[in-house]
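K.L.:
this is the structure alone, sequence omitted:
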């Protein structure tokens, strides 16, 4: 059975992963025919995504001129360019993290200490693929401290490069409001301690990084960017989240 493909809106071809044969000789012949058609029709890019159970075809694909584009846990995407200068949409270049600045009614801030750390920091962690920043930071705080919160705003963000695997990292500092103050660590494999502490006590502790000292001083009690719902945020280009500055009075 020949490998199937569809034409995309950008003068490219997308190979149907489900139609890829298990036999490598059959796959090589089908892929060669698709590339011949692509060249004849002056197509720009041919996209090939191999599920992990068909990853033995990588050698045949690269021998025909495919190169790696991006990889996920269960699949590898390769591309073939008919012209060396052909533009290929960028591969994932950033990871995203979120931390929570949380103050209770007594004016204390919530901090955590991870195993291997000497000082304390904001609770928070990685934003998963497809996850909203708001949901991620609420989840991470609950996992690390056991405290349920309400999302208020984004206070700021940082951009770090290089980070893991040579990518950049965007880190969003979010303001949350605690719904209770009872600490009960759930992620006991990562978090050694979690506590409420006054800002002055945090700043006096030299074990805490100078960066975190400055972060708390710069952002505590600021309003930040709030989550917004826009009437025209719809359709195929709908934004997952929108954070805007507070609207002006009047």
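P.N.:
Noted; the coordinates are in hand. Worth saying up front: this structure is predicted, and the values here are computed from it rather than measured. Numbers count the residues shown, from 1 in each chain.

K.L.:
going forward, measure contacts between C-alpha atoms and count neighbours the same way
P.N.:
Will do.

K.L.:
buried ones in the longest helix along the chain?
P.N.:
Secondary structure of the chain per DSSP state H: the longest helix is helix 24-40. Neighbour-count burial for helix 24-40, counted by 16 or more other CA atoms under 10 Å, picks out 24, 27, 28, 30, 31, 34, 35, 38.

K.L.:
could you point out which element follows that helix?
P.N.:
strand 45-51 (DSSP states H and E).

K.L.:
so which bits of the following helix or strand past that next one are buried?
P.N.:
Downstream of strand 45-51, the next assigned helix or strand under DSSP H and E is helix 58-63. Going by neighbour count (16+ other CA under 10 Å), the buried part of helix 58-63 is 58, 60, 61.

K.L.:
Throw the buried residues of helix 24-40 into CSV and include distance to residue 245, thanks.
P.N.:
CSV is the format used below for the buried residues of helix 24-40 (distance: CA to CA, whole Å):
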residue, distance to residue 245
24, 55
27, 53
28, 54
30, 54
31, 51
34, 50
35, 50
38, 48
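
K.L.:
circling back: angle of the longest helix of the chain against strand 45-51?
P.N.:
Angle of helix 24-40 versus strand 45-51, following axes from the mean of the first three to the mean of the last three CA atoms, to 10 degrees, is 160 degrees.

K.L.:
mind giving me the packing neighbours of helix 24-40?
P.N.:
On a contact count with 3 or more CA pairs under 8 Å, 6 or more residues apart in numbering; DSSP states H and E, helix 24-40 meets helix 58-63.

K.L.:
second structure follows, compare the two:
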């Protein structure tokens, strides 16, 4: 099997060079471990594609432990006894909600199946998805309203959330480009409507947090998306938000 060295004194096994045979895998991985121990390397990184999941046990038999998992692959690590720091695994899920107001001082809200009250449209931000793109997509799916992203006006955290992770929830301001509601995600969304801001805030059927959030943020301009000079290359910042002056 092939491997490369990283700048943190680690060894990264090339997943494309991993054999299907458990015996061959065990032999080659043992050789890499011997190299890492001899050269005082801190970590060995091993990513197994899902079609090589039968190699998990041979790896754990050689001292590897789980680090993180995606739908199509599992990453394991083997630490040197002196290694105390390992780059952290993902700790948060991300979500976003949208404050969308029309010219009539009405706010766009949705009701999921089984809910008593209404809340802001929104949902999960997918892996690699931008906050602005995610919330525009969610608003369209849940209400049929096309909108443009303007700013982030608040955020909140919750722990524990799904899968034992924390959740970070961004509250975003969007400007509607249409007003006709046409729910696309009917499996999740029971109803969507425009309602006056004061009516929503004073309706106790709506969750207290949601009413407080809208009362505090509905007039806020928030953090605007910035275009940065020199922000290019493979490690460029995808989104930067600064306070507006």
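P.N.:
Thanks, I have it. A quick note: this is a predicted structure, and the numbers were derived from the prediction, not measured.

K.L.:
now do the longest helix of structure 1: which range of structure 2 does it align onto?
P.N.:
The aligned range for helix 24-40 of structure 1 in structure 2 is 22-38, by TM-score structural alignment.

K.L.:
quick one: contacts of that stretch?
P.N.:
With CA atoms under 8 Å, 6 or more residues apart in numbering as the contact definition, stretch 22-38 of structure 2 has outside contacts at 1, 11, 18-19, 42-44, 54-55, 58-59, 62, 80.

K.L.:
now for the residues you listed: which two are most distant?
P.N.:
Largest separation among those by CA to CA: 42 and 54, giving 25.9 Å.

K.L.:
contacting residues around the equivalent of residue 153 of structure 1 over in structure 2?
P.N.:
Using TM-score structural alignment, the partner of residue 153 of structure 1 in structure 2 is residue 151. Residues in contact with residue 151 of structure 2 (CA under 8 Å, 6+ apart) are 172, 173, 174, 221, 222, 223, 224, 225, 241.

K.L.:
looking at the residues you listed, which is nearest residue 165 of structure 2?
P.N.:
residue 172 (22.2 Å).

K.L.:
so what's that closest one closest to, chain neighbours aside?
P.N.:
residue 152 (4.4 Å; CA to CA, 6 or more residues apart in numbering).

K.L.:
list the buried residues for the helix or strand where that neighbour lies?
P.N.:
Using DSSP H and E, the element containing residue 152 of structure 2 is strand 147-158. Using 16+ other CA under 10 Å as the test for burial, strand 147-158 of structure 2 gives 147, 149, 150, 151, 152, 153, 154.

K.L.:
same question, stretch 235-243 of structure 2
P.N.:
Quick answer for stretch 235-243 of structure 2: no buried residues (16+ other CA under 10 Å).

K.L.:
quick check: end-to-end length of that stretch?
P.N.:
Terminal residues of stretch 235-243 of structure 2 are spaced 23 Å apart (CA to CA, to the nearest Å).

K.L.:
ok, now stretch 158-178 of structure 1?
P.N.:
End to end - CA to CA - stretch 158-178 of structure 1 spans 24 Å.

K.L.:
how about residue 99 of structure 2, what does it touch?
P.N.:
107, 108, 120, 171, 172, 173, 174, 214, 218.

K.L.:
apply 10 Å and report the result again.
P.N.:
Residue 99 of structure 2 is in contact with 107-109, 119-122, 139, 152-153, 171-176, 213-214, 217-219, counting by CA atoms under 10 Å, 6 or more residues apart in numbering.

K.L.:
help me confirm that it is found in a strand?
P.N.:
Yes - under DSSP: H, G, I helix; E, B strand; the rest coil, residue 99 of structure 2 falls within a strand.

K.L.:
mind checking what it lines up with in structure 1?
P.N.:
Counting by TM-score structural alignment, the partner of residue 99 of structure 2 is residue 101.
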